[in-house]
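>>> Pasting the sequence and the predicted coordinates here, then a few questions.
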Amino acid sequence: MTVPLGGIPLADHEAVYATLDRAGFTDVWSSEVAGTDAFTPLALAAAWQPRLRLGTAITPVFTRGPGLLAMSAAALAEAAPGRFALGIGASSPVLVRDWNAVRFDEPFRRTRDVLRFLRAALRGETVDEVYDTFTVRRFTLERPPAVPPPILLAALRPGMLRLAGAEADGVILNWLSADDVPRTLAELGERRAGFEVAARIFVCPTEDAAYARKLGRRLITSYLTVPAYAEFHRWLGRDEVLAPMWEAWAAGDRRGAGAAVPDEVVDALVLHGSPERCRAQVRRYADAGVQVPVLALLPTPEVSAGSAAALMTLIAQLGTEPVGASA
């Protein structure tokens, strides 16, 4: 499950983590956009629910210095030895440049360089290296983790996917349908032993299809107009079907952009229906090769109008049957 859950204060998440554990969820994965940072929700989970596996999906490679990123990862790996995975990625110009005042230059090479730095630093090595995108002088972790965390790489298109397959311990996928998974995984090439495939999957467990599609269109126009995601979906073959959305968005017609997204695209990328139907759709990702399906739980009319108890009930319904290798 993606954490923290919206609408519940972080201080009240002890009950959320306990519910997830009882419902059969094995992993909690954070994200880092404009809410909580990637590490704090996981640090709380490490203390409150020692059986859950923890992961970041993702920590951007631009918004922390390499040394600080290594320190944060090492601290969480020490707090939860053997059950933390570090997911990193380039993120986007909006998050990096517009919100964090950092230049978004050469995202592929920056991601590659941070991956290589972290690999050495988390092993406890002294890193004294001139990389293509930054230089580190004699950095050594004071407390390298006894169990270095696996490093997963967020990847969309072939170049980053091949980098993940060659140098990372796993890949994190996002904003793709179950039918897109085989084509994406085919680009990974040779993989390291124990390589892991995770995917964030947006789930809106309501039988109010009109509500789910309206919400899905809003999310799709927010994300798939970002250049990297737009190019990803062109590569996946959605150039023609999404062209009207991109054209309306470029013209400043936000309402028209949302209206231009076909139902079949919304239904493929934002799963909705009863909890049982949502589980069946998530299973399609697992059958296609996703070992860690990470649900991103979207608000529903039933839960939004209810209480934390209604949300806990929904979590239990979603977790009734295990799906994938880790969740």
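That came in fine, so what should we check first? Note that the structure is a prediction, hence the values are computed from the model and not measured. Residues are numbered from 1 along each chain as shown.
>>> C-alpha from now on. contacts and neighbour counts both.
Will do.
>>> just the helices in the stretch 1-150 of the chain please.
Assigned by DSSP state H, counting those that start in this stretch, the stretch 1-150 of the chain shows helices spanning 13-22, 40-48, 66-79, 93, 107-121.
>>> List just the one of those that sits closest to residue 242.
helix 93 (21.4 Å; C-alpha to C-alpha).
>>> And for the closest one, what's in contact with it?
residue 104 (C-alpha atoms under 8 Å, 6 or more residues apart in numbering).
>>> Quick one: end-to-end length of stretch 266-279, please.
17 Å (C-alpha to C-alpha, to the nearest Å).
>>> ok, and what's touching it?
175-178, 201-209, 212-213, 216-217, 220, 281, 314, 317-318, 321, 323.
>>> if you set the cut-off to 7 Å instead, what comes out?
175-177, 202-207, 212-213, 216-217, 317-318 (C-alpha atoms under 7 Å, 6 or more residues apart in numbering).
>>> Widest-spaced pair of those?
217 and 317 (25.3 Å).
>>> out of those two, which sits in the busier spot?
Remark: of residue 217 and residue 317, residue 217 carries more neighbours, 24 against 16, as counted by other C-alpha atoms under 10 Å.
>>> wait, is the more buried one part of a strand?
No - looking at residue 217 with DSSP: H, G, I helix; E, B strand; the rest coil, it is helix, so not inside a strand.
>>> That one: what's it in contact with?
Contact analysis of residue 217 by C-alpha under 7 Å, 6+ apart lists 258, 261, 266.
>>> Which ones among the residues you listed map onto helices?
In helices, defined here by DSSP state H, the members of the contacts of residue 217 are 258, 266.
>>> want to compare, so here's the second one:
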Amino acid sequence: MTVPLGAIPLADHAAMYAALADAGFTDVWSAEVNGADAFTPLALAAAWQPRLRLGTAVTPVFTRGPGLLAMSAAALADVAPGRFALGIGASSPVVVSDWNAVEFTEPLRRTRDVLAFLRAALRGETVDGAFDTFAVRRFTLERPPLVPPPLLLAALRPGMLRLAAAEADGVILNWLAATDVPRAVAELGERRPQFEVLSRIFVCPTEDVDHARALGRRMITSYLTVPAYAAFHRWLGREEALAGMWRAWAAGDRCGALAAVPDEVVDALVLHGSPERCRAQVRRYTEAGVDVPVLALLPTPEVPAGDPAALATLVARLGVDAAEAA
């Protein structure tokens, strides 16, 4: 599950982490856009719920310096040895440049360089030298983790997917349908032992189809108009289906862009229906090649914002019992 959950304050998440573990969820994965940072929700989970595996999906490679990113990862790996995975990614010009005042250039090379730096630094090595996109002078972690975390890479198109296959311990997919998974996985080639394929999956567990599709359209027009995601969906074969949305968006017609997103695209990218139906749809991702499906829970009319009891009940219906988890 993606955390934090809903509008519930982080200080009140102890019960939510327990509800997730009780429902059969194995992992919690944080994101980093403009809400909570990636590490604080996981640090709380490490303290409150030792049954859960922890991961970032993802931390941008531009918004922290290499040394600070290594320190943050090492601290969490120290708190939860063997239970933490560090997922990194290029992010986007909006997050990196507009919101964090950092130049967004050469994202593939920057990601490759940060990955190489982290691999060495988290093993406790002294890193001293120039990479293609930055230089580091004699950095050594004061507290290298006893168990270095696996490094996962967010990837969309072939270049980044192949980088993940060659140099990372896993790949994180995002904003794709279950039917898109085989194409992405094919770019990875033959995978090494222990290499993991994660996918964030947007889930709106409601039978109010109008609500789910309206929310899905807003999210799709926000994300899939970003150049990297637009190129990704062209590569996946959605040029014709999304051309109207892209034209309207480029013309400044936001309402027209929303109206131009076909129902079938919304239904493929944002799962909805009863919690049990959503679970069945998530299984299609695992059948297609995803090892770790990471749900991103969207608001529904049935669950009031910030209501921990209602959210815990929904989580229980989305989860699996112990027999199924085994």
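Perfect, I can see it now. Bear in mind that the values here come from a model prediction, so they are computed numbers and not experimental data.
>>> TM-score of the superposition?
The TM-score (TM-score structural alignment, normalised by the length of structure 2) is 0.98; 326 aligned residues with a C-alpha RMSD of 1.5 Å.
>>> Kindly reformat the helices of the stretch 1-150 of structure 1 as TSV containing mean neighbour count.
Output for the helices of the stretch 1-150 of structure 1, formatted as TSV (neighbours: other C-alpha atoms under 10 Å):
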stretch	mean neighbour count
helix 13-22	18
helix 40-48	19
helix 66-79	20
helix 93	19
helix 107-121	20
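>>> which SS class is the spatially closest residue to residue 293 of structure 1 that is not a sequence neighbour?
Distances taken as C-alpha to C-alpha, 6 or more residues apart in numbering put residue 199 closest to residue 293 of structure 1, at 5.2 Å, once the chain neighbours are dropped. When classified by three-state DSSP, residue 199 of structure 1 comes out as strand.
>>> okay but residue 199 of structure 1 is in contact with residue 294, surely?
Yes - using C-alpha atoms under 7 Å, residue 199 of structure 1 is in contact with residue 294, at 5.8 Å.
>>> Please identify which of those two sits among more neighbours.
Under the neighbour definition other C-alpha under 10 Å, residue 199 of structure 1 and residue 294 were set side by side, and residue 294 has more, 29 against 25.
>>> list the contacts for that one?
Contacts for residue 294 of structure 1 (C-alpha under 7 Å, 6+ apart) come out as 1-2, 198-201.
>>> what separates it from residue 213 of structure 1, distance-wise?
Distance from residue 294 of structure 1 to residue 213 of structure 1, by C-alpha to C-alpha: 20 Å.
>>> who touches the nearest residue to residue 119 of structure 2 once chain neighbours are set aside in this structure?
Of all residues beyond its chain neighbours, the one nearest residue 119 of structure 2 is residue 151 (7.7 Å), with distances taken as C-alpha to C-alpha, 6+ apart. Residue 151 of structure 2 makes contacts with 85-87, 168-170, as judged by C-alpha under 7 Å, 6+ apart.
>>> Can you find the partner of residue 151 of structure 2 in structure 1?
Matched by TM-score structural alignment, residue 151 of structure 2 corresponds to residue 151 in structure 1.
>>> Residue 41 of structure 1: which of the contacts of stretch 266-279 of structure 1 is nearest?
Proximity of the contacts of stretch 266-279 of structure 1 to residue 41 of structure 1 was ranked by C-alpha to C-alpha; the top entry is residue 202 with 19.4 Å.
>>> Output the contacting helices and strands for the helix or strand hosting that closest one.
Counting by DSSP states H and E, the element that carries residue 202 of structure 1 is strand 196-204. Here strand 196-204 of structure 1 touches strand 170-174, strand 270-272, strand 292-297, going by 3 or more C-alpha pairs under 7 Å, 6 or more residues apart in numbering; DSSP states H and E.
>>> Name the stretch among the ones you listed that sits most buried.
The highest mean neighbour count among these, using mean count of other C-alpha atoms under 10 Å, belongs to strand 270-272: a mean of 27.
>>> any chance you could map the strands in structure 2?
Taking DSSP state E as the test, the strands found in structure 2 are 2-3, 27-30, 53-56, 59-60, 84-89, 127-130, 135-139, 151-154, 170-174, 196-204, 270-272, 292-297.
>>> Redo those strands as JSON lines? Include distance to residue 68 of structure 2.
Conversion of these to JSON lines gives the following (distance: least, C-alpha to C-alpha, whole Å):
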{"stretch": "strand 2-3", "distance to residue 68 of structure 2": "22"}
{"stretch": "strand 27-30", "distance to residue 68 of structure 2": "18"}
{"stretch": "strand 53-56", "distance to residue 68 of structure 2": "15"}
{"stretch": "strand 59-60", "distance to residue 68 of structure 2": "12"}
{"stretch": "strand 84-89", "distance to residue 68 of structure 2": "13"}
{"stretch": "strand 127-130", "distance to residue 68 of structure 2": "13"}
{"stretch": "strand 135-139", "distance to residue 68 of structure 2": "10"}
{"stretch": "strand 151-154", "distance to residue 68 of structure 2": "16"}
{"stretch": "strand 170-174", "distance to residue 68 of structure 2": "22"}
{"stretch": "strand 196-204", "distance to residue 68 of structure 2": "25"}
{"stretch": "strand 270-272", "distance to residue 68 of structure 2": "35"}
{"stretch": "strand 292-297", "distance to residue 68 of structure 2": "26"}
